[in-house]
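Undergrad: Pasting the sequence and the predicted coordinates here, then a few questions.
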Amino acid sequence: MTGIQGATMPEIKTTLDRMIHAMEGRFTKGMSPASLLLAYMDWLIHMGHSPGKIAEMMENMLRKHSAFLLWASRAPFDPDIKPFINPLADDRRFKDPAWSKFPYNVISQNFMLHEQWWHYATTNIPGVAKHHENMVTFSARQWLDMLSPTNFALTNPVVANRTLTSGGMNLVQGMQKLVEDLQHSLLEEPPHEGDLKVGRDLAVTPGKVVYRNRLIELIQYSPTTEKVRAEPILIVPAWIMKYYILDLSPHNSMVKYLVDQGFTVFMISWHNPTVEDRDLSMKDYTQKGIMAALDTINKIVPDQKVHAAGYCLGGTLLSIAAAAMARDEDHRLQSVTLFTAQTDFTEAGELMLFIDESQLSYMEDMMWEKGYLDTKQMSGAFMLLRSYDLLWSRMVNEYLLGDQPTTNDLMAWNADATRMPYRMHSQYLRLLFLNNDLASGRYIVNDRPISLRDIRAPVFAVATLTDHVAPWRSVYKIHDLCNTEITFVLTSGGHNAGIVSEPGRPRRSFQIGQQRAEDKHIPAEQWLQQHQKHEGSWWEPWVGWLESKSTEYTLPPEMGSPESGLYPLCDAPGNYVLEK
């Protein structure tokens, strides 16, 4: 049976389903109601069939609450009373000394007691699928984060003190900021971008765009030394954000640092996709991205191998390209560096909460409507993973304390989000996150599977200790997949700040170790214990490693290659990085 404009009835029904899911997704922030319901039903059903666990939970509640009531009865009369519950090492919510005074110490300790009980109630239920348990635990934590006493003026001593000292002006200023933010949200106006501008304050390392296609601009940076290493460096950033995380301000630009150390540096700048790019695939990102960039570099710096470095998703793509090149006897890579890049997704952290068949089907329907994954949907997922840092603490500081938000270079970059094409993002989530095809040797490039074991170029892999996006133990799995020399670095900081770790920055440290192809496997926890901590920036040993893998010094190459038809098109940072 044929419907409107030649569409068949099944196609019309499928389109209707997708439209409904897309509209729902605007209210659920991309979370599949079916997936959440399945998780809660799994938990409830198994909880109902575990009377022993229920009895244990009730006994735990009565015992802990009885002890807490005794502690709380002493708290008003003992200003030096020790906490009933010590917060976790990374819990900064109650660090202010005001929280140790009555009655706020009782309020905060009571909240932490309930947090502790809910964690106990949502974990280790016999029979509950691990994925469902993680979703229920995560959801419970989100609700508790929202109800934290830090988020309310009457129960937050820091807000109470500020209100008294300012005569309530903090609340007036906070209300003005709230009204402004609501106006931007309701009218879909872009928020104030701050004083830092790309090309003026950020991404200012001198260079030229020497190649452009539908997907990338390739930037070649101007040399600052009389001679350079013969092997150039190609950096492949993630396209989930703009490339200039690696070229922020002059003092913390990785690009500038490498150029000043005598390297010829090339950077891929990705096009920000629109609805016209909905059918761009992972294959396009490999061929029109990395391979096109390598072909261009080979014309500018002929007869030289290339040091390739990939960041996050760009590192995963680089590992795919490197494996395909090794399979096809393409030996143009001198080395491979991976910054917080996952190649095995079995332990990909809390992002896996958003990855199952129901979630992906739902997300695909949302992307189908627009042709891309919206920046708001991506930022919403990351905000949930770090709700205290990215949501609640910001609301307290701006709406209750009345503090004016300050913007540094990293914050300005973080606000400059990009979109993800429908087809590519669907393939990325299904093939890598859901099916783990790359680690399993099932990932197809040019109609044939690839294996990371084929890579023979030495690998330098960097992970960050507090990474919520690519947990370091997940990044460490590169040791299980590659049959080559691997130098592994675990550095302090998170997914972004741990990578932007220029020399001279205080409170930075790292651990480093090397595994040869013939060495036996070392488990991640054992590696952590065996390797000593070094103070300072990991950039310095990385540059030393690159130099050890390089050959002689030569004169810097031309900007572009006129004889090959590669003329400088415009100054860095180019046009694609400015696309909104």
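TA: That came through, no problem.
Undergrad: rest of the way, CA atoms for contacts and neighbours
TA: Will do.
Undergrad: Mind giving me the packing neighbours of the helix or strand containing residue 42?
TA: Following DSSP states H and E, one finds residue 42 within helix 33-48. Other elements packing on helix 33-48 under the criterion 3 or more Cα pairs under 8 Å, 6 or more residues apart in numbering; DSSP states H and E are helix 130-146, helix 357-370.
Undergrad: chain center to it: distance?
TA: Offset of helix 33-48 from its chain centre (Cα atoms, centre = their mean, to the nearest Å): 28 Å.
Undergrad: And stretch 302-310, by the same measure?
TA: Remark: stretch 302-310 is offset 26 Å from the chain centroid, using Cα atoms, centre = their mean.
Undergrad: name the helices or strands packed onto the lengthiest helix in the chain?
TA: Assignment by DSSP state H gives helix 51-74 as the longest helix of the chain. Judged by 3+ Cα pairs under 8 Å, 6+ apart, helix 51-74 is in contact with helix 104-122.
Undergrad: tell me the angle of the helix it packs on relative to helix 33-48?
TA: 90 degrees (axes from the mean of the first three to the mean of the last three Cα atoms, to 10 degrees).
Undergrad: Can you get me the centre-to-centre distance for helix 104-122 and its chain?
TA: 29 Å.
Undergrad: ok so, going back, Serialize the helices and strands packed on helix 33-48 to CSV and add fields for mean neighbour count and distance to residue 456.
TA: Putting the helices and strands packed on helix 33-48 into CSV (neighbours: other Cα atoms under 10 Å; distance: least, Cα to Cα, whole Å) gives the following:
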stretch, mean neighbour count, distance to residue 456
helix 130-146, 17, 36
helix 357-370, 20, 35
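Undergrad: can I get the ones you listed in TSV with distance to residue 474?
TA: Shown next, in TSV, are the helices and strands packed on helix 33-48 (distance: least, Cα to Cα, whole Å):
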stretch	distance to residue 474
helix 130-146	17
helix 357-370	21
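Undergrad: of those helices, which approaches residue 184 most closely?
TA: Residue 184 lies closest to helix 357-370 among the helices and strands packed on helix 33-48, at 21.3 Å (Cα to Cα).
Undergrad: Looks like residue 478 contacts residue 345 (just checking).
TA: No. Using Cα atoms under 8 Å, residue 478 makes no contact with residue 345, being 10.7 Å away.
Undergrad: Report the buried residues of stretch 224-235.
TA: For stretch 224-235, a neighbour-count test (16 or more other Cα atoms under 10 Å) marks 224, 227, 228, 229, 230, 231, 232, 233, 234, 235 as buried.
Undergrad: Counting only strands, which of these make the cut?
TA: Within the buried residues of stretch 224-235, residues falling in strands by DSSP state E are 228, 229, 233, 234, 235.
Undergrad: follow-up on the earlier one: ok, the buried residues of stretch 224-235 vs residue 326, which is closest?
TA: For the buried residues of stretch 224-235, the nearest to residue 326 is residue 234 (17.4 Å; Cα to Cα).
Undergrad: Against that first model, consider the following:
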Amino acid sequence: MSVTPEQSAEALQSMFKFGQSLAEGFFDFLGKQNAAMQQVAPASAPQIPLPETEELTRLQKDLAEAHARLWAAMSQARPGEPVEPVVKPQPGDRRFNAPDWSSSPVYDYIRQAYLLNADYLTKVADALPVADGRSKTRMQFLTRQYIDALAPSNFAATNPEFIRTALDSKGESITQGIKNLISDMEKGRISMTDDSAFEIGRNLATSPGSVIYENELIQLIQYAPLTEKVHKTPLLIVPPCINKFYIMDLQPANSLVRFVVEQGFTVFLVSWKNAKAEQAHFGWDDYLEKGPITALQVVRDITKVDKPNVLGFCVGGTILSSALAVLRAKGEDPAESLTLMTTLLDFSDAGEIGCLVDEASVAAREATIGKSGIFKGRELAQVFSSLRANDLIWQYVVGNYLKGKQPEAFDLLYWNSDSTNLAGPFLAWYLRNMYLENNLRVPGKLEMLGVKVDMGKVDLPAYLLAAREDHIVPWTSAYLVRQILGGETTFVLGASGHIAGAINPASKNRRSYWVGDSAASVPEEWLESATEKPGSWWLHWVEWLKTRGGPMVAARTKPGNAKYKVIEPAPGRYVKETA
């Protein structure tokens, strides 16, 4: 790659200016964000300071030197010889894996220049003199969104894979990409999987069972036994209301529901209704009362067991724990044991979702849907996708539109795209009292269903599962539940993230998990003494659950009872309703 000194100087200057223009554009973007927050909540909207001049000057100097090294390496390279990269993508970044990026000096230069500028912006955001941890995390999150959106892989003119695919297909990939874009625009979302490959009740949520109760907010499913004898004490599962329940019952090989039933348990599960205008006025208390509290009473009536085992997943665990605290405050002894999967009760570090929740955003929700209204599931799905934009947004922009490919069939991504609406008052109360003010951990701070709740009064045995790479519920925050609940706790840390760490089927027995007897108050101290075990945590948990399952009895062959008759087969109507 032979160039003149004048060309070298011009290239260096242009790339350095481009890096600075990225920063200027980013600060303009932050300024607009700040102005919007000022309009909604001027008293609480934070100002966005720039890094100290000395620090910014050092970062700019480092950027210029890095570009100089890159240009020197590229200009000295001989035609056809690979160039040792000056900068490499972060581990797990697959955007530039294709050989097209390294085989061409032009595209190799483009990608490395982008990575240098991206690193510069990241360091600028890290250097912002923001004392408040949540505000700092928010700035870093917005920086990442900005950087990810500007990747050269996202644009036809700077993506060599687009060009190669178009040539190989004689332009057909461009035609198909346009068709994919039009189709997704009609759907109102980016396709992540082949939607035609799945149907709820046909090849998803297929565990046999019956809906034996329903109200305005839930259906309650009782699953059919798969063993002749079962543990007398049943299990009630409360999944998150922000997603469809079938994450717990995808397909037979990766169904937690089926696994538990096969272990000899009678399983009941709450299926939340996709909120519509009729539910627009429901608040937090309605979700507690019409959800787990009612479901617990129905399970008791059917099984004649006063204290069922209960399990909550994610926000379903927060709702379930709150319901148990309400029942405790009313003098009841509601359950035999509690299992919480990736659940927050202390929101002091609420992960990347927490950095998006501030006074301005919560005030805006309260003003628009706080008394009545619907929070669209599609909007919530977009928020969750933005947390992993390269994996859940830009990967499909490139694949679907630039390369004209059809996404492969993947049950988990089908579920991920099947969004659920929420009642506005419920969401607004949840955001303020949990994410913003972190009130649940304070005994007597919150009143629910007419009583002051104290999570310390929930003193039943608890199994707590967190995921080590969870970006929604940081495992160190899930660990703090041990200091809030009043009973004996068993903490287990699974490998992988929020979903893959939780839904780790025993049939495949992959990944690993950590267990330990330490009662350390600091999560990192617990991990130091914990032991890593190969395989699925499901096998460890079900042995714990069996000790609380009671004696073995003949399986209940008929669902429901005289009072609670079968309404329809599982998975029921509610889970099939679209947002």
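TA: Noted; the coordinates are in hand. These numbers were taken from a predicted model, which means no experiment stands behind them.
Undergrad: Would you pull the TM-score for this pair?
TA: The TM-score (TM-score structural alignment, normalised by the length of structure 2) is 0.87; 541 aligned residues with a Cα RMSD of 2.7 Å.
Undergrad: Save the buried residues of stretch 224-235 of structure 1 as TSV, and put in distance to residue 534 of structure 1 too.
TA: Listed next are the buried residues of stretch 224-235 of structure 1 as TSV, based on distance: Cα to Cα, whole Å:
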residue	distance to residue 534 of structure 1
224	29
227	31
228	29
229	27
230	30
231	28
232	28
233	26
234	27
235	26
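Undergrad: now, the most widely separated pair of these?
TA: 227 and 235 (20.3 Å).
Undergrad: Name the nearest residue to the counterpart of residue 488 of structure 1 in structure 2, sequence neighbours excluded.
TA: Applying TM-score structural alignment, one finds that residue 488 of structure 1 aligns to residue 491 in structure 2. Distance criterion Cα to Cα, 6 or more residues apart in numbering; nearest residue to residue 491 of structure 2, sequence neighbours excluded, is residue 464 at 4.8 Å.
Undergrad: which ones are touching the one you found?
TA: When contacts are counted by Cα atoms under 8 Å, 6 or more residues apart in numbering, residue 464 of structure 2 touches 339, 340, 341, 342, 478, 479, 481, 489, 490, 491, 492.
Undergrad: Would you mind measuring from the first one to residue 461 of structure 2?
TA: It refers to residue 339 of structure 2. Going from residue 339 of structure 2 to residue 461 of structure 2 by Cα to Cα, to the nearest Å gives 8 Å.
Undergrad: what does the fourth one give?
TA: Taking Cα to Cα as the measure, residue 342 of structure 2 falls 17 Å from residue 461 of structure 2.
Undergrad: Counting neighbours, which bits of stretch 47-55 of structure 1 end up buried?
TA: Going by neighbour count (16+ other Cα under 10 Å), the buried part of stretch 47-55 of structure 1 is 47, 53.
Undergrad: Centre of the chain to stretch 386-399 of structure 2, how far?
TA: 14 Å.
Undergrad: And for that stretch, what's in contact with it?
TA: Residues outside stretch 386-399 of structure 2 that contact it (Cα under 8 Å, 6+ apart): 95, 145, 148-149, 153-155, 190-192, 352-353, 385, 405-407, 471.
Undergrad: Return a selection command, for use in ChimeraX, containing the buried ones of those.
TA: Buried residues among these (16+ other Cα under 10 Å), as a ChimeraX selection:
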select :95,145,148,149,153,154,190,191,192,352,353,385,405,406,471
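Undergrad: Among the contacts of stretch 386-399 of structure 2, which lie within strands?
TA: Short answer: the contacts of stretch 386-399 of structure 2 have none in strands (DSSP E).
Undergrad: shouldn't the match of residue 488 of structure 1 be in contact with residue 513?
TA: No. Residue 491 of structure 2 is not in contact with residue 513 according to Cα under 8 Å; the separation is 10.6 Å.
Undergrad: coming back round to it: list the ones among the contacts of residue 464 of structure 2 that fall in strands.
TA: Those of the contacts of residue 464 of structure 2 lying in strands (DSSP E): 339, 340, 341, 489, 490, 491, 492.
Undergrad: taking those residues as a set, which two sit the farthest apart in space?
TA: The largest separation in those, counting by Cα to Cα, is between 341 and 489 at 12.9 Å.
Undergrad: With neighbour numbers in mind, choose between these two.
TA: The neighbour comparison of residue 341 of structure 2 against residue 489 (other Cα atoms under 10 Å) goes to residue 341, with 26 against 20.
Undergrad: Aligned against structure 1, show me the partner of the more buried one.
TA: That one, residue 341 of structure 2, aligns with residue 339 by TM-score structural alignment.
Undergrad: One more: residue 505 of structure 2?
TA: Using TM-score structural alignment, residue 505 of structure 2 sits opposite residue 502 in structure 1.
Undergrad: Could you do residue 380 of structure 2 as well?
TA: Under TM-score structural alignment, residue 380 of structure 2 pairs with residue 378 in structure 1.
Undergrad: Assign a three-state SS to its match, would you?
TA: Assigned with DSSP: H, G, I helix; E, B strand; the rest coil, residue 378 of structure 1 falls in the helix class.
Undergrad: hang on, the earlier thing: relative to residue 66 of structure 2, which of the contacts of residue 464 of structure 2 is nearest.
TA: Among the contacts of residue 464 of structure 2, and counting by Cα to Cα, the member closest to residue 66 of structure 2 is residue 478, at 40.3 Å.
Undergrad: For residue 350 of structure 2, see how far away the closest one is.
TA: As judged by Cα to Cα, residue 478 of structure 2 and residue 350 of structure 2 stand 9 Å apart.
Undergrad: between those two, what contacts are shared?
TA: In contact with both residue 478 of structure 2 and residue 350: residue 344, using Cα under 8 Å, 6+ apart.
Undergrad: Would you check the span in structure 2 matched by the longest helix of structure 1?
TA: The aligned range for helix 51-74 of structure 1 is 53-76, by TM-score structural alignment.
Undergrad: For the matching stretch, buried residues please.
TA: 56, 59-60, 63-64, 66-68, 70-71, 73-75.
Undergrad: The match of residue 505 of structure 2 against residue 254, yeah?
TA: Yes. Contact criterion Cα under 8 Å: residue 502 of structure 1 and residue 254 qualify, at 7.3 Å.
Undergrad: Please enumerate the strands of the stretch 251-400 of structure 2.
TA: Ranges of strands in the stretch 251-400 of structure 2, per DSSP state E, counting those that start in this stretch, are 267-272, 309-313, 337-341, 374-375.
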